[in-house]
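# fold the following for me, if possible:
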Amino acid sequence: MGWQQPPQPQGGGTVQMPEQQFGQQFGQQGPVSNDERTWSLMAYVGQFLVGAIAPAVVYLGKARTPFVRKHAVQGLNMALAAIAVWIVGGLLSLAVDVLIWVPLLFTAVVMFFLVYAGRAANRGEFRRVPAVVAWPLLKK
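Have a look, this model is predicted:
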């Protein structure tokens, strides 16, 4: 006798999920190279130096793998959200001086999540940033 596979259900209501190796995050396609980690990190850390240009360069030039593309899109979404908040907050603060704190606080939150996501990228992981900080303007 021995052990046998249980019968597979018939019909179209079931979906087979891809095999996942132990210790891998779901959807990850094997080990991440050092080059991929470096470019993913630059999508976040580069924003401290050149703003939205860094994730745009990574997205347009180096996002050949899903890992780098996910980080570049998330970094670019964060940068675009920060730019929009600064423009709108700056215009509103011309009318009401107290509103200058809105873009300043938003920038502090964005900086925190840049470091948070950058550290994860450097470890070869992907950490999703809340949609309040990284508006889903671009899709992975």
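# please make it C-alpha for all contacts and neighbour counts, starting now.
Will do.
# can you give me the buried ones in the helix ranked longest in the chain?
For the chain, the helix with the greatest residue count under DSSP state H is helix 66-95. Within helix 66-95, the residues scored as buried using 16 or more other CA atoms under 10 Å are 67-83, 85-86, 89-90, 93.
# here is the second sequence; please produce its structure so I can put it next to the first one:
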Amino acid sequence: MNYTNRIQGEIKKMTTAPPAGARFEQSPTDIRDWNILITGPEGTPYAGGHFHLKLKLPDNYPHGAPVASFTHKVYHPNVVQDGSLVCSEKLEASKWIPTSNLHNFVVNVIDLFRTPEPDHALEEQIAQEYINEKKKYEENARKWTRDFAK
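Okay, here's the model as predicted:
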């Protein structure tokens, strides 16, 4: 089944009313490829960073969850250090339902910057640092943000 109308509606919403702290750019060649620029939320060690997220819609979208990855390193318990995978309870592909939408997906990614989910960590060492050595975690996250989120 072709869901082009659904995708076009989501494109319109993301371009006219994107989530706060996000800017959207659709690939000129593929309606299913999106680039999203997320500004690190104020009050977090990610503030001031510009996080580049690539998002790909599967062929069975909206029945299949989008696949997202950062194009650079992110110091975060829910992101593989090379940026290749975003994971949290809210973003698990198994929890995706066809009534979910990309706007809420991006909001959930932004929320991870505010509130990491160490119980769903992909990087256990960073999760333990977040839990046990918050100041060190924040210093490392700020450094990686300065170094990689440009």
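# care to give me the TM-score?
Remark: TM-score between the superposed chains equals 0.28 [TM-score structural alignment, normalised by the length of the first structure]; 65 aligned residues with a CA RMSD of 4.6 Å.
# any idea how far Q26 of the second structure is from Q8 of the second structure?
Counting by CA to CA, to the nearest Å, the gap from Q8 of the second structure to Q26 of the second structure is 10 Å.
# measure E138 of the second structure to L37 of the second structure for me?
Distance from E138 of the second structure to L37 of the second structure, by CA to CA: 22 Å.
# same deal with K135 of the second structure?
Distance, K135 of the second structure to L37 of the second structure, using CA to CA: 27 Å.
# which helices and strands does the longest helix of the first structure pack with?
Using 3 or more CA pairs under 8 Å, 6 or more residues apart in numbering; DSSP states H and E, the elements in contact with helix 66-95 of the first structure are helix 34-45, helix 53-57, helix 101-122.
# tell me how many other residues crowd the closest residue to P55 of the first structure other than its chain neighbours.
Leaving aside its sequence neighbours, P55 of the first structure sits nearest to A43 (CA to CA, 6 or more residues apart in numbering; 4.2 Å). Other residues lying near A43 of the first structure total 31 when counted by other CA atoms under 10 Å.
# so who does A43 of the first structure touch?
A54, P55, A56, V58, H71, A72, G75, L76, G118 (CA atoms under 8 Å, 6 or more residues apart in numbering).
# will you turn those into JSON lines that also has distance to Q47 of the first structure?
Formatted as JSON lines, the contacts of A43 of the first structure follow (distance: CA to CA, whole Å):
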{"residue": "A54", "distance to Q47 of the first structure": "6"}
{"residue": "P55", "distance to Q47 of the first structure": "7"}
{"residue": "A56", "distance to Q47 of the first structure": "10"}
{"residue": "V58", "distance to Q47 of the first structure": "11"}
{"residue": "H71", "distance to Q47 of the first structure": "13"}
{"residue": "A72", "distance to Q47 of the first structure": "11"}
{"residue": "G75", "distance to Q47 of the first structure": "8"}
{"residue": "L76", "distance to Q47 of the first structure": "9"}
{"residue": "G118", "distance to Q47 of the first structure": "11"}
